[in-house]
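Trainee: What follows is a protein structure lacking sequence information:
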């Protein structure tokens, strides 16, 4: 099989465009992965190739667990792993493209933006190659190339300076397909012909045979299960999921299916109801605080009534981020469910971004622009470092728990025990 990481020196260098083109090109035989906690890119991946994308996060999981996750899901001919930010960014949390590619022993393809440069590209590459001697950088793709002559200038210099780097090719500057989308392709609305055009133009000057030669990977066997054993329970779980509540790690879905006897997915935008025999409701993160999202659900009376019935029956609810907001009294002038005694306001600046710990040492990720009006009923502090100062980020009332923290379930079965009533 084949496997490789796509990385760069920073965000907005072309990782997503190259990943999109390759995923579409190999769509019948590819498994996408995403390094880190991101929810958005995996949704794009799924849209492009119709295969669920898997997060590889060496902050939330330990090394043996991430290796197990990769080996479990690399069941296709080609595995494409999209990096996060720059190649070494995230090393302080042990979750960079460098860390993950080294752990999995798969090569990295760097996409380098060559706008207004040629010899300096080789200097940048040297810096990346020498910063950590055990890096996995094996090849480069040059982005924003103005002409074939521009490409040859860079290629000549790189070949002169390196004998262990393959130059796979280049992507033209100002591609028509990118002009049409203004670099903001909404893949949820993308049509097949749009993706086909983008893939063809992006890969026009890239040697895919050479890419496959350097991406050979021998799949490892998952001999040991590095997690607490999951014992199935005779209970039913409900996942609240639609275009607004959409932040779901695919492996979390698999864990719930392994744990619960039955799992249903309820779409609140379609006013679907939670089953009366549901024991546990999981409300995903998303965008409920925005007007567009709020308008889609404000008239979903049947769904809301079924949630209130579920709470009245003292059944369990676990809600992340937008799910937390939905359970609150209100977000500014938007009335929410009034289940948790807290109100929020939407601000113009980020209030959290990055990895956090809760007071029980649970690792997770948070990213939000809302903040509570007051924290008198809060129960949990989220902090950047374990057992350090932070700010409140979770609320609980009887069997209902809402938190700003997104986390992974497979290595945190204690969450299921603490908050899922198991």
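Mentor: That came in fine, so what should we check first? Here the structure is a predicted model, which is why all the values come from computation and not from measurement.
Trainee: only C-alpha atoms for contact and neighbour calcs from this point on.
Mentor: Noted.
Trainee: show me the contacts for the residue nearest to residue 307 when sequence neighbours are not counted.
Mentor: Spatial nearest neighbour of residue 307, excluding adjacent residues (CA to CA, 6 or more residues apart in numbering): residue 274 at 6.6 Å. With contact set as CA atoms under 8 Å, 6 or more residues apart in numbering, residue 274 has these partners: 238, 266, 303, 306, 307, 310.
Trainee: And what about residue 317, helix, strand or coil?
Mentor: At residue 317 the chain is in strand, as set by DSSP: H, G, I helix; E, B strand; the rest coil.
Trainee: swap in residue 60?
Mentor: Once three-state DSSP is applied, residue 60 turns out coil.
Trainee: Now for it: which residues touch it?
Mentor: The contact partners of residue 60, taken as CA under 8 Å, 6+ apart, are 363, 364, 407, 408.
Trainee: ok, the second one to residue 153 distance?
Mentor: What it means is residue 364. Counting by CA to CA, to the nearest Å, the gap from residue 364 to residue 153 is 45 Å.
Trainee: Those two: which is more packed in?
Mentor: Set residue 364 next to residue 153 and count neighbours by other CA atoms under 10 Å: residue 364 wins out with 21 against 13.
Trainee: My impression was that residue 239 belongs to a strand - is that right?
Mentor: Yes: assessed by three-state DSSP, residue 239 belongs to a strand.
Trainee: Relative to residue 247, how far out is it?
Mentor: 11 Å.
Trainee: name the element residue 364 belongs to?
Mentor: Using DSSP states H and E, residue 364 maps to strand 363-368.
Trainee: Below is an additional structure, to be compared with the one above:
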């Protein structure tokens, strides 16, 4: 049974400061001697690595659109031994998809409701005072059955601003758990896919320590601990099974985006996960049964990847007889060429004919449901998969056979079908889970 109490940190929208609050809270609670289990609600590739740095424990995604009950229960078991769970929401609290004709399907609110975690709402009070209470009250009243712990007021400009904002919250009957003064130095660096990766931060440990000190000075930590609740998770659940016994996986600044629950499931089932670095011109282990190239930022390292002859030669040798799979950035690296934002063409591995360009940027974002037309490592043709796509690249050429029929969350077809050629497959979506076969 997993019965550690928890909270979910959310906000009315992106950009309100909830990641800063999350990281500071994780570290402050850890510094208080608690074992803290972090989670991320929704399909985010970057935040879990920051959570791990702050808490000292691997962070896992919980996604009520993509994951069935068994997988959610399996991921919840990762809280075994924790004193408290802290989850970070994505986008706004109620932002989800309309697949079932309901508001908030796949939202952070749905995650909080299922796990029994009260919501701490981070409100950006910049440019408003009592009006912030109307926003918070609306979020609390929108779903009366959703447990609601209180609010943290962010970007407060002065003592007078704080008094007015607190007065509004008191009028609305809302608990103020913290008041954060406006500070411009507490933002994390960003690029076109959101935050930079944790491994790229110039001084992540100092940043997180600073967030924790800031939270400790301005947030009622005892009240936050006392507000944590949770529904006991009695089911053991099931994590994903590995697609092979020995899996060589690219792992460096160019290839870093794999959902943590996949790797945990693979290892728990006894698979050997063998990291290697294409940026260091390392070849995958020649004894591996499968090579897996995750997503990441190959466009930022395209010249170095193009020059990594040992890596590319090892990849080609492996693909002669054994499977290779790439997701998003890994898919692009398996292609014929990648054109960077300056228009420079870089030769990739050439195991697929795919040519992609960042010179002509186009935003691709959303859940994906794929029905495989051919086999993919671990899955047979006809299997339905659920995943998420998030990139800015444009396909200039895709001559290989499509790997799957791919649809968005509402069932509309999307043109990014993935590719298959011999033992090599690739998709623009990041795999979250296979659908249960009925």
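Mentor: Perfect, thanks for sending it. Note that the structure is predicted; figures quoted are calculated from it, not measured.
Trainee: which element is the alignment partner in the second structure of the residue nearest to residue 307 of the first structure on?
Mentor: Under the alignment (TM-score structural alignment), residue 274 of the first structure pairs with residue 284 in the second structure. Using DSSP H and E, residue 284 of the second structure sits within no helix or strand.
Trainee: residues near residue 144 of the second structure, how many?
Mentor: That count, for residue 144 of the second structure with other CA under 10 Å as the rule, works out to 9.
Trainee: Now which residue in the first structure aligns to it?
Mentor: Applying TM-score structural alignment, one finds that residue 144 of the second structure aligns to residue 133 in the first structure.
Trainee: about what we covered before: could you identify the pair within the contacts of residue 274 of the first structure that is furthest apart?
Mentor: 266 and 310 (13.5 Å; CA to CA).
Trainee: Could you pull out the helices in the stretch 51-200 of the second structure for me?
Mentor: Under the criterion DSSP state H, counting those that start in this stretch, the stretch 51-200 of the second structure carries helices at the ranges 69-76, 108-115, 131-142, 159-172.
Trainee: Can you find the partner of residue 62 of the second structure in the first structure?
Mentor: Match for residue 62 of the second structure (TM-score structural alignment): residue 56.
Trainee: Next up, the contacts around its match.
Mentor: 33, 34, 35, 36, 37, 66, 69, 70, 100.
Trainee: Try it again at 10 Å.
Mentor: 33-38, 63, 65-67, 69-70, 81-83, 95, 97, 100 (CA atoms under 10 Å, 6 or more residues apart in numbering).
Trainee: and what of residue 426 of the second structure?
Mentor: 292-293, 324-335, 352, 354, 376, 402-403, 417-420.
Trainee: quick one on the thing from earlier: tell me which residues of the strand holding residue 364 of the first structure are tucked away?
Mentor: By 16 or more other CA atoms under 10 Å, the buried positions in strand 363-368 of the first structure come out as 363, 364, 365, 366, 367, 368.
Trainee: now swap in stretch 106-117 of the first structure and tell me
Mentor: For stretch 106-117 of the first structure, using 16+ other CA under 10 Å, the buried residues are 106, 107, 108, 109, 110, 111, 112, 113, 114.
Trainee: Just send the residues you listed back as a markdown table, with distance to residue 185 of the first structure too.
Mentor: Compiled in a markdown table, those are given as follows (distance: CA to CA, whole Å):
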| residue | distance to residue 185 of the first structure |
| --- | --- |
| 106 | 29 |
| 107 | 28 |
| 108 | 25 |
| 109 | 23 |
| 110 | 22 |
| 111 | 19 |
| 112 | 21 |
| 113 | 19 |
| 114 | 22 |
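Trainee: Could you tell me which of those belong to strands?
Mentor: Residues of these located in strands (DSSP state E): 108, 109, 110, 111, 112, 113.
Trainee: was I right about the last one contacting residue 18?
Mentor: Spelled out, it's residue 113 of the first structure. No: using CA atoms under 10 Å, residue 113 of the first structure makes no contact with residue 18, being 12.0 Å away.
Trainee: what sits in contact with each of the two?
Mentor: By CA under 10 Å, 6+ apart, the residues touching both residue 113 of the first structure and residue 18 are 141, 143, 171.
Trainee: out of the residues you listed, which is most surrounded?
Mentor: Ranking these using other CA under 10 Å puts residue 171 first, with 26 neighbours.
Trainee: Skipping adjacent residues, who's closest to that one in space?
Mentor: residue 143 (4.8 Å).
Trainee: The one you found and residue 18 of the first structure, how far apart?
Mentor: From residue 143 of the first structure to residue 18 of the first structure the distance is 9 Å (CA to CA).
Trainee: Give the residue farthest from the middle of the second structure.
Mentor: residue 160 (37.8 Å; CA atoms, centre = their mean).
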